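# Below is the sequence, then the predicted model.
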Amino acid sequence: MRYIIIGAGAIGATIGGRLAEAGHEVVLAARGTHARALRADGLRLTTAEGPRVHRLPVVEGPAELGELRPDDVLLLAVKTQDAVAALDLWGAAEVAGGGTAAQRLPVLCAQNGVESQRLALRRFARVYGVCVWLPATFLEPGVVSALGTPRTGILHIGLAAGGADARARQIAADLEKAGFDAPVVEDVMRWKYAKLLGNLGNAIQATTGPEPDPAKAALLRRARREGEAVLAAAGIAYVSQAEEAAARDGRAVQPAVLRGGSSWQSLYRRTGSIEADYLNGEVCLLGRLHGVPTPVNEVLRHAANIFAREGIAPGSMSVADLTALADEAESRHR
């Protein structure tokens, strides 16, 4: 199989680089200065085993590859706000022997949140969810660091609509050989909804900084309580924190040198967008559908989007100010 990594950022580049190290054929899809750096200098990937340079094919779209191959696997690793454009572009690509990628090829959704699977299922016949636990940093074009140890990351895989199949097991076997834990599960979305609850703190970290703080932890607990309430109202199951902890225990230990998570990194790179609409915004959506107030998550979503839209540096807001906004929003719902 050839792996086409659509969105070769922190997650995509790490998975692609590790697969290449294990002997698999890999193509990286990237754009702008990142694509130019990857072409000129290679993917400079540092893992717990040390730095390596991977000189892999780099494309900006499927037209540069010609017809796709029947054995291609598409791994979607762009942020969810960029997923529709990527799915439409790659889904329309023709595959040798007839048909399009959306009709014939598998797509793996390796993103935070739960919306990308729904977007993909509208377009692709074969959609897999990937619950990603992979501490990685991407701050400079062409340069990615993923120092998780003893495994680089944990990637639960299963069919987005439920169940698992032989293709999921083959992909998982490839990922295992490449340095990941890749459990094949029948209920991958249950894992992704659990990860969603943890990711509700991304906006807190992005706006107030990644440094540990009891006030930040308290605000995350409030956001998480809202998330748990809306999932209960919607009848959506998710993995318990104990089950998550057991799966991660000693498997892909996050290094202390990690500067900030994915949302913090988006602000640092001034991408102009952030995934809060698909993390805190998912909670807000379910709250509105099921009559559950979600004022804390709405404040976090709104604040993160202002930072992204206006190019405000990550960590520029005090946790006291963010908490005060959440308090005010909650008081309006009492």
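Received it, and whenever you're ready, just let me know what you need.
# Every contact and neighbour count from this point should use C-alpha atoms.
OK.
# Tell me if residue 51 really is in a strand.
Yes: the assignment for residue 51 (DSSP: H, G, I helix; E, B strand; the rest coil) places it in a strand.
# Could you give the number of residues near it?
Per other C-alpha atoms under 10 Å, the neighbour tally for residue 51 reads 12.
# And for residue 316?
Residue 316: 12 neighbours (other C-alpha under 10 Å).
# and the residue nearest the centre of the chain, what does it touch?
Nearest to the geometric centre of the chain sits residue 111, at 2.6 Å (C-alpha atoms, centre = their mean). For residue 111, the contacting residues are 76, 77, 78, 79, 80, 130, 131, 132, by C-alpha atoms under 8 Å, 6 or more residues apart in numbering.
# With neighbour count, secondary structure and distance to residue 278 added, can I get those in JSON lines?
Output for these, formatted as JSON lines (neighbours: other C-alpha atoms under 10 Å; DSSP: H, G, I helix; E, B strand; the rest coil; distance: C-alpha to C-alpha, whole Å):
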{"residue": "76", "neighbour count": "28", "secondary structure": "strand", "distance to residue 278": "16"}
{"residue": "77", "neighbour count": "27", "secondary structure": "coil", "distance to residue 278": "14"}
{"residue": "78", "neighbour count": "26", "secondary structure": "coil", "distance to residue 278": "13"}
{"residue": "79", "neighbour count": "22", "secondary structure": "coil", "distance to residue 278": "9"}
{"residue": "80", "neighbour count": "26", "secondary structure": "helix", "distance to residue 278": "7"}
{"residue": "130", "neighbour count": "30", "secondary structure": "strand", "distance to residue 278": "16"}
{"residue": "131", "neighbour count": "28", "secondary structure": "strand", "distance to residue 278": "15"}
{"residue": "132", "neighbour count": "20", "secondary structure": "strand", "distance to residue 278": "15"}
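# any idea where the helices of the chain begin and end?
10-21, 32-41, 83-91, 101-104, 115-121, 166-177, 188-199, 202-208, 214-234, 241-248, 262-268, 280-290, 295-310, 319-331 (DSSP state H).
# right, so of those helices, which gets closest to residue 68?
Of all the helices of the chain, helix 101-104 sits nearest to residue 68, with 7.5 Å by C-alpha to C-alpha.
# got the contact list for the nearest residue to residue 1 once chain neighbours are set aside?
In space, and not counting its chain neighbours, residue 1 is closest to residue 71: 5.0 Å by C-alpha to C-alpha, 6 or more residues apart in numbering. Residues in contact with residue 71 (C-alpha under 8 Å, 6+ apart) are 1, 2, 105.
# Comparison target below:
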Amino acid sequence: MRYVIIGAGAVGGTIGGLLAEAGREVVLVARGAHLEALRSDGLHLTTEAGARVVHASTAAGPEDVDLRPGDVLVLAVKGQDTAATTEAWAGRPVAGGRTAGEDLLLVCAQNGVDNERTALRRFARVAGMCVWLPATFLEPGRVSAAGSPVPGILTLGSVPAGAPDADLAEVGADLAAAGFRAPVVEDVLAWKYAKLLSNLGNAVEALCGPIRSDDARALLADTVAEARAVLAAAGITPTDPEVERRERGDFTLVDLPGVTRRGGSSWQSLVRGAGSIEAAYLNGEIVLLGRLHGVPAPLNAALLRLAERAAARGDQPGEVDPGEIRTTATTAASA
């Protein structure tokens, strides 16, 4: 089984790097300066086990990879890039005469719950991955994961729910051999909705900086409460928080030598000046469901609007006060 990591950034780079280190065949798909660094100097990977350089095959895109039966495509791009990326890969030929969309398993190693639905438009075999992986990617060629006692917990399941894809057990075993916890569950989207609730704070962190003040904590709590009301109206039941805590067990974050982890994926998007942010597939998912089911979600709508504005303007994290977010929400709700 070969793993084609589509988007070898923080999450994809860590997963691909550890799989390669464990002896699995891996192709890291990246672009720009990151791709150049991977090709010239390898992947610099830091975990609790230490810093090292991992060498794996690289590609700039689907045209660089001769796909073959048994390949697993691991999609690790941000949600805003899922549609274009799946379109680019689905029609690629697989040795034997069929296409990637017809034959290959696509695993969505992404935040949010819309990626799998988007992927199913073009891929017959789709699995979700609920990613608990505190990874950082701020510099070309370098990624880190600050999880302990394992780098991350990667919960897998087929979409739609039901009997798991025949290859998922092997994928889980390979991820376990690479050092992750990787259980296969029946309803992975229940886990991903639960993770979505925690990811609603990504925009708060990106806009306001570390969530340490009472105002920021209160904003986050109200944002999550708003989202829970929306999910209830939509008839969606996320995995129970107590079950989540039990499954995570002793998993925690640790300090890594030479690495400063200051924020999550949306924070990192602003720091890198990526020009886009995944808030539409996190806070925006709650806004969408709220509008479909008649439940207002003004805080999530304000966070979405301000996060996308910050990304478009090239703002750095921490430039917005929590009070401004509440004012934006109140003004929009009363309009």
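Yes, it's here. Given the structure is predicted, the values throughout are model-derived calculations rather than measurements.
# before we move on, back to that, quick check: the gap between the residue nearest to residue 1 of structure 1 and residue 159 of structure 1.
According to C-alpha to C-alpha, to the nearest Å, residue 71 of structure 1 stands 18 Å off from residue 159 of structure 1.
# And residue 315 of structure 1, by the same measure?
On the measure of C-alpha to C-alpha, residue 315 of structure 1 and residue 159 of structure 1 end up 37 Å apart.
# Look at those two and report which has more neighbours.
Higher neighbour count among residue 315 of structure 1 and residue 159: residue 159, with 23 against 19, using other C-alpha under 10 Å.
# counterpart of that one in structure 2?
With TM-score structural alignment as the criterion, residue 159 of structure 1 lines up with residue 158 in structure 2.
# and what of residue 238 of structure 1?
Per TM-score structural alignment, the equivalent position to residue 238 of structure 1 in structure 2 is residue 238.
# correct me, but its match touches residue 190?
Yes: counting by C-alpha atoms under 8 Å, residue 190 is a contact partner of residue 238 of structure 2 at 4.5 Å.
# between the two, what contacts are shared?
By C-alpha under 8 Å, 6+ apart, no residue touches both residue 238 of structure 2 and residue 190.
# Measure how buried residue 253 of structure 2 is and give me the count.
Using other C-alpha under 10 Å: residue 253 of structure 2 sits among 18 other residues.
# With adjacent residues omitted, what lies nearest to it?
Leaving aside its sequence neighbours, residue 253 of structure 2 sits nearest to residue 147 (C-alpha to C-alpha, 6+ apart; 4.8 Å).
# Tell me how far the one you found lies from residue 27 of structure 2.
With the distance defined as C-alpha to C-alpha, residue 147 of structure 2 ends up 24 Å from residue 27 of structure 2.
# what's the answer for residue 114 of structure 2, then?
25 Å.
# more neighbours, the two?
residue 27 (22 against 17).
# follow-up on the earlier one: out of the helices of structure 1, which one sits most buried?
helix 202-208 (a mean of 27; mean count of other C-alpha atoms under 10 Å).
# Check which helices and strands that helix sits against.
Contact partners of helix 202-208 of structure 1 among helices and strands, from 3 or more C-alpha pairs under 8 Å, 6 or more residues apart in numbering; DSSP states H and E: helix 214-234, helix 262-268, helix 295-310.
# average distance between that helix and structure 2?
For helix 202-208 of structure 1, the mean deviation from structure 2 after alignment is 0.4 Å (mean C-alpha distance after the TM-score superposition for structure 1).
# how far is that helix from where the chain is centred?
Mean-position distance between helix 202-208 of structure 1 and its chain equals 16 Å (C-alpha atoms, centre = their mean, to the nearest Å).
# Ok, stretch 258-269 of structure 1 next?
13 Å.
# And for stretch 115-131 of structure 2?
In terms of C-alpha atoms, centre = their mean, the centre of stretch 115-131 of structure 2 is found 13 Å from the chain centre.
# who's in contact with that stretch?
79, 82-83, 86-87, 90, 100-111, 152-159, 165, 188-189, 191-192, 195.
# same check, this time on stretch 299-317 of structure 2
Outside stretch 299-317 of structure 2, the residues that touch it by C-alpha under 8 Å, 6+ apart are 200, 203-209, 222-223, 226-227, 267, 269-271, 273-277, 279-280, 283-284, 286-287, 325-326, 328-329.
# Where does that stretch end up in structure 1?
Against structure 1, stretch 299-317 of structure 2 falls on residues 296-314 (TM-score structural alignment).
# how near is the match of residue 238 of structure 1 to residue 7 of structure 2?
From residue 238 of structure 2 across to residue 7 of structure 2, the span is 27 Å (C-alpha to C-alpha).
# got a list of what residue 33 of structure 2 touches?
Residues near residue 33 of structure 2 by C-alpha under 8 Å, 6+ apart: residue 140.
# still on that earlier bit, now the helices of structure 1 in a markdown table, with distance to residue 56 of structure 1?
A markdown table is the format used below for the helices of structure 1 (distance: least, C-alpha to C-alpha, whole Å):
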| stretch | distance to residue 56 of structure 1 |
| --- | --- |
| helix 10-21 | 8 |
| helix 32-41 | 8 |
| helix 83-91 | 19 |
| helix 101-104 | 22 |
| helix 115-121 | 26 |
| helix 166-177 | 18 |
| helix 188-199 | 30 |
| helix 202-208 | 31 |
| helix 214-234 | 40 |
| helix 241-248 | 30 |
| helix 262-268 | 24 |
| helix 280-290 | 36 |
| helix 295-310 | 31 |
| helix 319-331 | 42 |
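# so which of the ones you listed gets nearest residue 47 of structure 1?
Once the helices of structure 1 are compared by C-alpha to C-alpha, helix 10-21 is nearest, at 8.5 Å.
# Measure the mean distance from the closest one to structure 2 post-superposition.
Following superposition, helix 10-21 of structure 1 is found to deviate from structure 2 by 0.4 Å on average (mean C-alpha distance after the TM-score superposition for structure 1).
# which strands and helices sit next to that helix?
So helix 10-21 of structure 1, by 3+ C-alpha pairs under 8 Å, 6+ apart, packs with strand 2-6, strand 25-29, strand 43-47, strand 143-146.
# To what extent does the second one diverge from structure 2 after superposition?
Pointing back at strand 25-29 of structure 1 there. After superposition onto structure 2, the mean distance of strand 25-29 of structure 1 to its aligned counterpart is 0.3 Å, using mean C-alpha distance after the TM-score superposition for structure 1.
# Much appreciated, bye for now.
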